[in-house]
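K.L.:
With the sequence up front, the predicted model follows.
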Amino acid sequence: MNKSENIIRVKRVAERLGISVAAVWNKTNPKHRSYCPDFPKPFKVSTNITGWLESEITAYIEMLAATRTGAQS
């Protein structure tokens, strides 16, 4: 992990992806129909705070864009 790595919270993840906060949590829940095994895994920052590495969210968005581009070719 880069020393200057940013940790972002669920609201910011949702904003970056253009989805709701609930949809973010659904993507992380293996029991939910919207579960996505490729979605970056959250981690506990403290007892009541969960975060994601910003670089992993960016990489996920880039992966989705690459899939889209590949499908159109």
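P.N.:
Looks like it came in fine. Numbers count the residues shown, from 1 in each chain.

K.L.:
switch to C-alpha atoms for all contacts and neighbour counts from now on
P.N.:
OK.

K.L.:
Pull out the buried residues from whichever helix in the chain runs longest.
P.N.:
Criterion DSSP state H: the longest helix present in the chain is helix 54-72. For helix 54-72, burial by neighbour count (16 or more other Cα atoms under 10 Å) applies to 54-55, 57, 60.

K.L.:
Correct me if wrong: Ile8 contacts Ser55.
P.N.:
No. Look at Ile8 against Ser55 with Cα atoms under 8 Å: they stay out of range, at 9.7 Å.

K.L.:
can you give me the strands in the chain?
P.N.:
With DSSP state E as the criterion, the chain has strands at 7-8, 43-46, 49-53.

K.L.:
Val24 is nearest to which of the ones you listed?
P.N.:
Comparing these by their distance to Val24 (Cα to Cα), the top pick is strand 49-53, with 11.1 Å.

K.L.:
another one to put next to it:
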Amino acid sequence: MQRITAQHLARAIEALRTMTMERKTALADEVFQQQPTLFGSFLVLTRFGVSFEKMEFLLERLFVCFLAMR
């Protein structure tokens, strides 16, 4: 079992920072295809009244973790 290192996280954060909105959309599709339950858990938060700002924060964290695990 591999671990996510600080280096993996740093690379994932940098990769996310440089992504265009089009690439982030493609990444969301990829997360949905590979981890539909995880992505669904994110989407359902809107039904619990989670604000857009918090949803954006959570989506970025989801993307960083996904990219780091790749």
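P.N.:
Cool, got the structure. What you are looking at is a predicted structure, and each value in this text was computed from that prediction instead of being measured.

K.L.:
Mind checking the TM-score on these two?
P.N.:
The TM-score (TM-score structural alignment, normalised by the length of the second structure) is 0.34; 42 aligned residues with a Cα RMSD of 3.3 Å.

K.L.:
Show me what the strand or helix carrying Glu56 of the second structure is packed against.
P.N.:
Remark: Glu56 of the second structure resides in helix 52-69, with elements defined by DSSP states H and E. Packing contacts for helix 52-69 of the second structure, counted by 3 or more Cα pairs under 8 Å, 6 or more residues apart in numbering; DSSP states H and E, involve helix 6-18, helix 21-34, helix 36-43.

K.L.:
Switch those helices over to CSV; also include mean neighbour count.
P.N.:
Putting those into CSV (neighbours: other Cα atoms under 10 Å) gives the following:
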stretch, mean neighbour count
helix 6-18, 14
helix 21-34, 13
helix 36-43, 13
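
K.L.:
Could you work out which of these reaches nearest to Cys65 of the second structure?
P.N.:
helix 6-18 (7.5 Å).

K.L.:
Can you tell me which helices and strands that closest one packs against?
P.N.:
helix 52-69.

K.L.:
can you tell me how far the closest residue to Val64 of the second structure other than its chain neighbours sits from Phe52 of the second structure?
P.N.:
For Val64 of the second structure, ignoring the flanking residues on the chain, the nearest one in space by Cα to Cα, 6 or more residues apart in numbering is Ala12 at 5.4 Å. Computed with Cα to Cα, to the nearest Å, the distance linking Ala12 of the second structure and Phe52 of the second structure is 23 Å.

K.L.:
likewise Leu43 of the second structure?
P.N.:
Taken as Cα to Cα, the span from Leu43 of the second structure to Phe52 of the second structure is 11 Å.
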